[in-house]
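K.L.:
Provided below for reference: sequence and predicted model.
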Amino acid sequence: MLSQKLLTDIGNLLDERYNMSTSELDVLASLHSAHDEKHTLTPTKLYERLFFSSGGMTKVLKRLEKKEFIKRLDNEEDKRSKLVQLTQKGREILEKSLVDVIAREEEIFAHVNRDERKNLSDLLFKALGEVEQ
């Protein structure tokens, strides 16, 4: 229930303020954290990182490209595919939206003190470890 509440609140915030979905934010963040200075990945790397289907990723990339948050580049290593690159506009909207997302998460957890947050985090990572096995 907590996870659903967070996703709904953050999704609403992103939609209202930035006309963006959480999936779009995830793609922008993944491109930003790419291991090259150009913030570029293949669509395959993106959907593997984010656990999207190929078709789902294509829809998200089309929306981001229309908003000029990403651009598609020729892939010199594989002529059959295109690379996805974060644009300056995409980087700016990512930074602005993450500030708001973090602020919203802080509001939601304002009544939980530091020790309780640490315990919650530890328990969630412990549970996640069991799920991944």
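P.N.:
In hand now; what should we look at? Numbers count the residues shown, from 1 in each chain.
K.L.:
switch to C-alpha atoms for all contacts and neighbour counts from now on
P.N.:
OK.
K.L.:
where does the residue nearest the centre of the chain fall, helix, sheet strand or coil?
P.N.:
Centre of the chain computed as the mean C-alpha position; nearest residue by C-alpha atoms, centre = their mean is residue 26, 1.2 Å away. Put simply, residue 26 is helix when judged by DSSP: H, G, I helix; E, B strand; the rest coil.
K.L.:
List of residues touching stretch 91-98?
P.N.:
14, 18, 25, 28, 29, 32, 69 (C-alpha atoms under 8 Å, 6 or more residues apart in numbering).
K.L.:
In CSV, list these along with distance to residue 84 and neighbour count.
P.N.:
Listed next are those as CSV, based on distance: C-alpha to C-alpha, whole Å; neighbours: other C-alpha atoms under 10 Å:
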residue, distance to residue 84, neighbour count
14, 22, 20
18, 21, 13
25, 14, 20
28, 10, 26
29, 13, 18
32, 11, 22
69, 10, 21
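K.L.:
Okay, one more to line up with it:
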Amino acid sequence: MEQEMRIGILLKMINNIYERTFNNKISEINLTTAQCDLLGFLHENEGKEVNPIDIEKRFNLKRPTVTGLLKRLEEKGFIRVAPSIKDNRYKQIILTSKAQGYHQEMLAGLKEMENQLYQGISEEEKQELIGILNRMLKNMSL
């Protein structure tokens, strides 16, 4: 009899496969899944001032991780970091034209991945799963 896997292991396995597959899809633009997620967040908030603290909160990341992601994205020419217009003690993250140029390609890759992930799952099951995962995230964030 096959032993049931712990939820943490299942989530980790799904995430590992998802990231590996997505990284392969976007390898030609020299980005990782985490970098694409961050760029997507910046696109969603275009026109608003976004600083590293906003990114830490949105993705539940520690400051050194965010600093590393931003540094690599800046080195690759996808973002630039400038002093905040509101408060010089903070930095704002600004998308470059290079990031704008790859936005549709990243979205297409993400849509393809989501379609694969939800294959054979009804819309009702998808919504239920999203609700459960959001509650689990909230439980772990307490």
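P.N.:
Arrived safely, thanks for sending. A quick note: this is a predicted structure, and the numbers were derived from the prediction, not measured.
K.L.:
how about the contacts of stretch 91-98 of structure 1 in a markdown table, adding secondary structure and distance to residue 92 of structure 1?
P.N.:
Shown next, in a markdown table, are these (DSSP: H, G, I helix; E, B strand; the rest coil; distance: C-alpha to C-alpha, whole Å):
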| residue | secondary structure | distance to residue 92 of structure 1 |
| --- | --- | --- |
| 14 | helix | 14 |
| 18 | helix | 11 |
| 25 | helix | 12 |
| 28 | helix | 10 |
| 29 | helix | 11 |
| 32 | helix | 11 |
| 69 | coil | 9 |
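K.L.:
Let me know whether my guess that residue 85 of structure 1 is in a strand holds.
P.N.:
Yes: counting by three-state DSSP, residue 85 of structure 1 is found in a strand.
K.L.:
That one -> structure 2?
P.N.:
Residue 85 of structure 1 maps onto residue 94 of structure 2 when the alignment is built from TM-score structural alignment.
K.L.:
Wait, its match touches residue 77, no?
P.N.:
No: contact criterion C-alpha atoms under 8 Å: residue 94 of structure 2 and residue 77 do not qualify, at 10.8 Å.
K.L.:
Neighbour count: those two, which is higher?
P.N.:
Taking other C-alpha atoms under 10 Å, residue 94 of structure 2 and residue 77 do not tie; residue 94 has more neighbours (22 against 14).
K.L.:
Report the separation between the alignment partner in structure 1 of residue 122 of structure 2 and residue 81 of structure 1.
P.N.:
Taking TM-score structural alignment, the alignment pairs residue 122 of structure 2 with residue 113 from structure 1. As judged by C-alpha to C-alpha, to the nearest Å, residue 113 of structure 1 and residue 81 of structure 1 stand 48 Å apart.
K.L.:
related to what we said a few turns ago, and which of the contacts of stretch 91-98 of structure 1 is nearest residue 44 of structure 1?
P.N.:
Nearest to residue 44 of structure 1, judged by C-alpha to C-alpha, of the contacts of stretch 91-98 of structure 1 is residue 28 at 14.7 Å.
K.L.:
before we move on, back to that, I'd like the distance from the match of residue 122 of structure 2 to residue 121 of structure 1, if you could.
P.N.:
Distance of residue 113 of structure 1 to residue 121 of structure 1, given as C-alpha to C-alpha: 12 Å.
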